[in-house]
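Novice: Coordinates only, no sequence provided:
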């Protein structure tokens, strides 16, 4: 397991804060109240482990298939419905949304092999990720892939805790299925807008793994 590059600064800051808090506790509290001192150590150590865990990149064998659409992130499927898109597409699409809790791996991956034809950042609000309007009102970054004559839009959406969306793609990029597209820090959601003839292979409340779980085929 590796640590994602987006976490290096956050982890360094967390280690410094952990050290300062526990040094202060050691010199000013431990002699008078060792129980409180140990409690502070345990709590801060658990928080430090959480920060390390959040930026983890586990070893995985990624799914590769020209006719397969793989999950761009870890999480839980919370929406599968037909919608009228508010961006890029004019025709109706299937929206498939994946909620990412703070405990999930937060690396975002390309769901298909193809060409990036659209990449756009949108500032916005920070509604909770499961809010119905988070898809259109929250801070987000949208990418459209063209693969085998089909187009897929993937939308990284900030949540109440997610304050930074990172996206590495620009129009014209050629990408491989399963390679990194970006990262969202601390709790979020990813929406996919798919052609109506996509055969969906997952269900509501199903757990999925980024780069591994096949969401659908065409």
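Specialist: Nice, thanks for sending it over. Small disclaimer: the values here were computed from a predicted structure and weren't measured. Numbers count the residues shown, from 1 in each chain.

Novice: going forward, measure contacts between C-alpha atoms and count neighbours the same way
Specialist: Noted.

Novice: Can you pull up the most central residue in this structure?
Specialist: For the chain, the residue nearest the mean C-alpha position is residue 106 (4.1 Å; Cα atoms, centre = their mean).

Novice: Distance of that residue relative to residue 6?
Specialist: Per Cα to Cα, to the nearest Å, residue 106 is found 10 Å from residue 6.

Novice: Between the two, which contacts overlap?
Specialist: Common neighbours of residue 106 and residue 6, counting by Cα atoms under 8 Å, 6 or more residues apart in numbering, are 55, 183.

Novice: Report the contact partners of the residue nearest to the centre of the chain.
Specialist: 54-55, 73-74, 100, 183-186.

Novice: What about these, which are in strands?
Specialist: Of the contacts of residue 106, the ones assigned to strands by DSSP state E are 100, 183-185.

Novice: Find the pair from those residues with maximum spatial separation.
Specialist: 100 and 183 (11.5 Å; Cα to Cα).

Novice: if I look at the closest residue to residue 174 other than its chain neighbours, how far off is residue 183?
Specialist: Nearest residue to residue 174, sequence neighbours excluded (Cα to Cα, 6 or more residues apart in numbering): residue 115, at 4.6 Å. Taking Cα to Cα as the measure, residue 115 and residue 183 are separated by 19 Å.

Novice: let's bring in a second model and compare:
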């Protein structure tokens, strides 16, 4: 299992805390064998579960210049028109994908093109399922242009997530499906699309970053 490099420090700290706590608990309870193994078994399960937060699986990517590919693993929770106030200043079609703690948290680039804008916004940590998290939570905005079209990807931290790491910078030429970044411990990715696209996903659908088609550009 491949682990994302941005998870190493968090995993190390979590493992150290769990090791110290379990050692203290095991000594304090003065358990006899084999019961003394129970706290250590629970610790091992928790550490393995924490490792899964930062897994970065290798996948066969969907590459199609007319398709917008999901930037995140998770469930589609919104498909709606919304005014985009940061960059486009116009109404856009938004497809929002919510990442649970069980999903891969590495995000990918939905279309090939050029990164023309990135900005980090400090913010609050409302539950990412809440629509107002898109404007109030910590988030990273990335705009990608391709030919005559462009889209905006907004990575949003949630109630558990505390850090967003972006893997691209302004001026980068990016490929469809390459790594965009990672949101530690979750939460949500909104994609702001031109209103004329054809949506092929639906609310409630489970999608996969780099593989699932969310919408198509007019041919």
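Specialist: Perfect, I can see it now. What you see is a predicted model, and the numbers here were worked out from it, not measured in a lab.

Novice: what's the TM-score for these two chains?
Specialist: The TM-score (TM-score structural alignment, normalised by the length of structure 1) is 0.93; 217 aligned residues with a Cα RMSD of 1.6 Å.

Novice: sorry, back to before: and residue 115 and residue 183 of structure 1? which has more neighbours close in?
Specialist: Taking neighbours as other Cα atoms under 10 Å, residue 115 of structure 1 and residue 183 compare with residue 183 leading, 23 against 19.

Novice: May I ask you to confirm that that one is in contact with residue 162?
Specialist: No: applying Cα atoms under 8 Å as the test, residue 183 of structure 1 and residue 162 come out as separate, 10.4 Å apart.

Novice: any idea which helix or strand carries residue 79 of structure 1?
Specialist: Applying DSSP states H and E as the criterion places residue 79 of structure 1 in strand 75-83.

Novice: can you give me the end-to-end distance of stretch 196-207 of structure 2?
Specialist: Stretch 196-207 of structure 2: ends 22 Å apart by Cα to Cα.

Novice: ditto for stretch 96-108 of structure 2
Specialist: 14 Å.

Novice: Residue 22 of structure 1 belongs to a helix?
Specialist: Yes: using DSSP: H, G, I helix; E, B strand; the rest coil, the assignment for residue 22 of structure 1 is a helix.

Novice: Identify the residue nearest it in space, chain neighbours excluded?
Specialist: residue 41 (6.3 Å).

Novice: Then residue 81 of structure 2?
Specialist: residue 93 (4.4 Å).

Novice: Against residue 113 of structure 1, how distant is the aligned partner of the one you found in structure 1?
Specialist: Under the alignment (TM-score structural alignment), residue 93 of structure 2 pairs with residue 94 in structure 1. The spacing between residue 94 of structure 1 and residue 113 of structure 1, counted by Cα to Cα, is 20 Å.

Novice: And residue 58 of structure 1, by the same measure?
Specialist: With Cα to Cα as the criterion, residue 58 of structure 1 and residue 113 of structure 1 are 21 Å apart.

Novice: got it, and residue 50 of structure 1?
Specialist: Taking Cα to Cα, one finds residue 50 of structure 1 at 32 Å from residue 113 of structure 1.
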